[in-house]
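K.L.:
here is the input, now give the coordinates:
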Amino acid sequence: MKVSTALAAKFPILRRTKDDGAIDVTAPARLDRRTKDLTKRLNPGDIAIIDHTDLDRVSADALLSSGVHAVLNVAHSISGRYPNLGPQLLVDAGVPLVDAVDPEVFDRVQEGEEVRLAQGVLYRGEDIVAKGRPQDSESMAAAMAEARAGLSVQLEAFATNTMEYLKRERELLIDGVGVPEVTTSIDGRHVLIVVRGYHYREDLATLRSYIREYHPVMIGVDGGADALLEAGYRPDMIVGDFDSVSDRSLTCGAELVVHAYRDGSAPGLRRLNELGHTAIVFPATGTSEDVAMMLADDAGAELIVAVGTHATLEEFLDKGRAGMASTFLTRLRVGGKLVDAKGVSHLYRSRISPLTVLALVAACLLTIVVAAYSSPAGQLYVDFIAARWDTFLYWLTGLFS
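P.N.:
Just a heads-up that it's a prediction; the model follows:
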């Protein structure tokens, strides 16, 4: 297994210990069966122990952003159902990935305990705690090839889920029946919807000039609200089930919309009540990003710009959830209003470019110079400035003589 030079330089504890390039990692262990919860507690250099079948790209990116030294997965990072993107992301970054680890590891290892990983074996001192199957580029390539072979089955399941969702939510999708009214002023404005998904940091960075010029309504979907605050913006609205958003975001003054189940139950509402916040409840079968798009569209948004959302078939399948069929249909419903952030970064150009500003300044200076030389009063000013300049040079020369 290879280690990238950048990663090894950033985390010196990650080291080669044998001539064959094997990796020996010694670090504190952090454990959680929910990867989303674990990434909130991870520190740079930790060994992450998870239970995540078909590790998706967003989860893998969150692990990498936390600076983990290694990832041990009790489940299969690639089960073969579809070509999920997360494991390859870890392997390409040089982070050791071990699959099918003994499930008892959750009982044998304590949170924060220092352990050692070598050749797919986890040690506490000299005692073996758990074993697994190390993954590398070759094993990942073979697993991905096998997963792609069964892709047709997943496409059929995706199509079936899409039809079932359309039958259940046709009134919501077609006529907007059930979309609640919000107090945030959206009609006729641009709306920026941020999901903490694919490349959300890079997309927000490319949109700075767009945000500065158009001042769009900012909607954070769960953790997307934290992403907006990290980028220096305050969300106008937060939509989601509120399981992955910080208390800081909830107290920033944004309007809160709880995504509830179709029967009206909303687990996220309990947390808001405990914090003393009021919220609008939106029962819907789809995902929270679907809810945000439907809210913006129903409220009369002129344009909806999406950051970090799922846009391609590969991303829908990588999410690994039947509910992603709703996202596909919601995008069809919103239609021409919806633009993905990458498209905006390529198409949008500021109305006043820096080159235009420089040309305007140069033209003004040229006009001043011409006016000064073409009039008696201007000539007097030129002579005065020249005299003052000579005096300044004489004084400056005297300092060094």
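K.L.:
C-alpha only now, for contacts and for neighbours.
P.N.:
OK.
K.L.:
quick one: contacts of the longest helix along the chain?
P.N.:
Ranked by residue count, the top helix of the chain under DSSP state H comes out as helix 376-400. Applying C-alpha atoms under 8 Å, 6 or more residues apart in numbering, the contact partners of helix 376-400 are 371-373.
K.L.:
quick one, helices of the stretch 301-401 of the chain?
P.N.:
For the stretch 301-401 of the chain, applying DSSP state H, counting those that start in this stretch gives helices covering 313-319, 324-334, 341-347, 354-373, 376-400.
K.L.:
to check against the first, give me the structure of this:
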Amino acid sequence: MKLRRGRETIPTEIVIGPAVARPDRRTKDLAQRLQPGEIAVIRHTDIDRVAAESLVERRPAAVVNASQSISGRYPNLGPAIIVEAGIPLIDDVGDEVLDLIADGEELTLRDGELLRGDELIASGRVHTAASIEEAMEGAQAGMMSVLVDFVDNTIEYIRKDSDLLEEEIVVPHVRTDFTGRHALIVVRGYHYKEDLAMLKTYIREYRPVLIGVDGGADAILEAGHTPNMIVGDMDSVSDAALTSGAELVVHAYRNGRAPGVERLKELDLECVLFPASGTSEDIAMLLADDKGAELIVAVGTHDTVIEFLDKGRRGMASTFLTRLRVGSKLIDAKGVSLLYRQRISNWQLTVLALAGLLALFVAVSATSAGQTFFGLIGAQFDGMVQWFQSLFGSRPAIDESAGAPVLPWMQGKQLT
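P.N.:
Here you go, the predicted structure:
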């Protein structure tokens, strides 16, 4: 039996495998190496939208979560995205599953049970559209208390810990020249791929400084561009992006500690440290502003409560303060793909173009000049057809006086 939801068919009886299993404690790392048809085994409490979309893009046979996909803390959108894509989601099987599975081994998934041959490794709840809807309703009910805590944490941060409004915040020297140029900052947030694609003409015409915030650098590469700068803690960006020639700015803690530097040393890459509080996208904006960018365009940045909770952050003070500091230079391009999404399909445009050509043909044919023009075209076409026929038919007659063949369409005409 199968349950129909939207355009996807979701089996209520799940039998998958044997299939290759790919376990990883970091969903964003797993999404980079997961292949279609494999079983993704993750540990991700409250699967967020970006993580879910990255998994769905890889088309796994199923997703097995060691943690709760919906804890009820807030209405996260990830689980619904996975299930609506027709991918089974097995929930809350226990953290020990990640130690019991070897990367690449073949396992079988039968309903909520993960098996190695006949051996039961782990079991959990099979999420359906109905179970997700029920869990989301419970999460919505408790959202008010979460929102109050979120606002309190934001205010407390502003009062005690922020350095983002200090006039003497030290922005490091970088070799990238921002003077008089636009800066395009790409973060792997909601609709970042679609928005980046919509800005293709803008990038070609204005040639802004392209800044990738961690994995945003890979998004720039996938869109066919090369990042000028990569900013972040360097934990979710590929080696290909790091070695693309972009200037690397490592976001360090305020005490100067920067775990991301170790990875760059292993790749023999130089970097610049930027110690500051806040998020990596915040310091990317501060850097572009301080170095003289004329305009800052942000793609995929986080600025809503749900987005910050998706990222595991308890407040948004740093983003609020950064936007105060950057001011009118900042344009948020998030959602531009939804605003300008094409509502006419390609075949409709083709039919419209053909109808226009037909109308033009009829209009021209109604005039004497048009009739003469089309008559000449028709005569030339008939002549060409007869000439081609003569190539494969009888030999043409010879005009002995001129020594040239007389083609059928030339007969009766005087040669000069």
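K.L.:
can I get the helices of the stretch 301-401 of the first structure in JSON lines including mean neighbour count?
P.N.:
Formatted as JSON lines, these follow (neighbours: other C-alpha atoms under 10 Å):
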{"stretch": "helix 313-319", "mean neighbour count": "18"}
{"stretch": "helix 324-334", "mean neighbour count": "20"}
{"stretch": "helix 341-347", "mean neighbour count": "15"}
{"stretch": "helix 354-373", "mean neighbour count": "12"}
{"stretch": "helix 376-400", "mean neighbour count": "12"}
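K.L.:
dump these to JSON lines, plus distance to residue 170 of the first structure.
P.N.:
Putting the helices of the stretch 301-401 of the first structure into JSON lines (distance: least, C-alpha to C-alpha, whole Å) gives the following:
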{"stretch": "helix 313-319", "distance to residue 170 of the first structure": "21"}
{"stretch": "helix 324-334", "distance to residue 170 of the first structure": "10"}
{"stretch": "helix 341-347", "distance to residue 170 of the first structure": "28"}
{"stretch": "helix 354-373", "distance to residue 170 of the first structure": "48"}
{"stretch": "helix 376-400", "distance to residue 170 of the first structure": "75"}
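K.L.:
closest to residue 305 of the first structure out of these?
P.N.:
Closest to residue 305 of the first structure of the helices of the stretch 301-401 of the first structure is helix 341-347 (C-alpha to C-alpha; 6.0 Å).
K.L.:
packing partners for the closest one?
P.N.:
helix 200-206, strand 303-307 (3 or more C-alpha pairs under 8 Å, 6 or more residues apart in numbering; DSSP states H and E).
K.L.:
ok, the aligned residue in the first structure for residue 43 of the second structure to residue 71 of the first structure distance?
P.N.:
Taking TM-score structural alignment, residue 43 of the second structure has residue 51 as its aligned residue in the first structure. Counting by C-alpha to C-alpha, to the nearest Å, the separation of residue 51 of the first structure from residue 71 of the first structure is 10 Å.
K.L.:
next one: residue 204 of the first structure
P.N.:
Separation of residue 204 of the first structure from residue 71 of the first structure (C-alpha to C-alpha): 28 Å.
K.L.:
of these two, give the one with the bigger neighbour count.
P.N.:
residue 71 (24 against 21; other C-alpha atoms under 10 Å).
K.L.:
the more buried one in helix, strand or coil?
P.N.:
Under DSSP: H, G, I helix; E, B strand; the rest coil, the three-state class of residue 71 of the first structure is strand.
K.L.:
OK, contacts around it?
P.N.:
Counted by C-alpha under 8 Å, 6+ apart, residue 71 of the first structure has contacts 47-50, 95-98.
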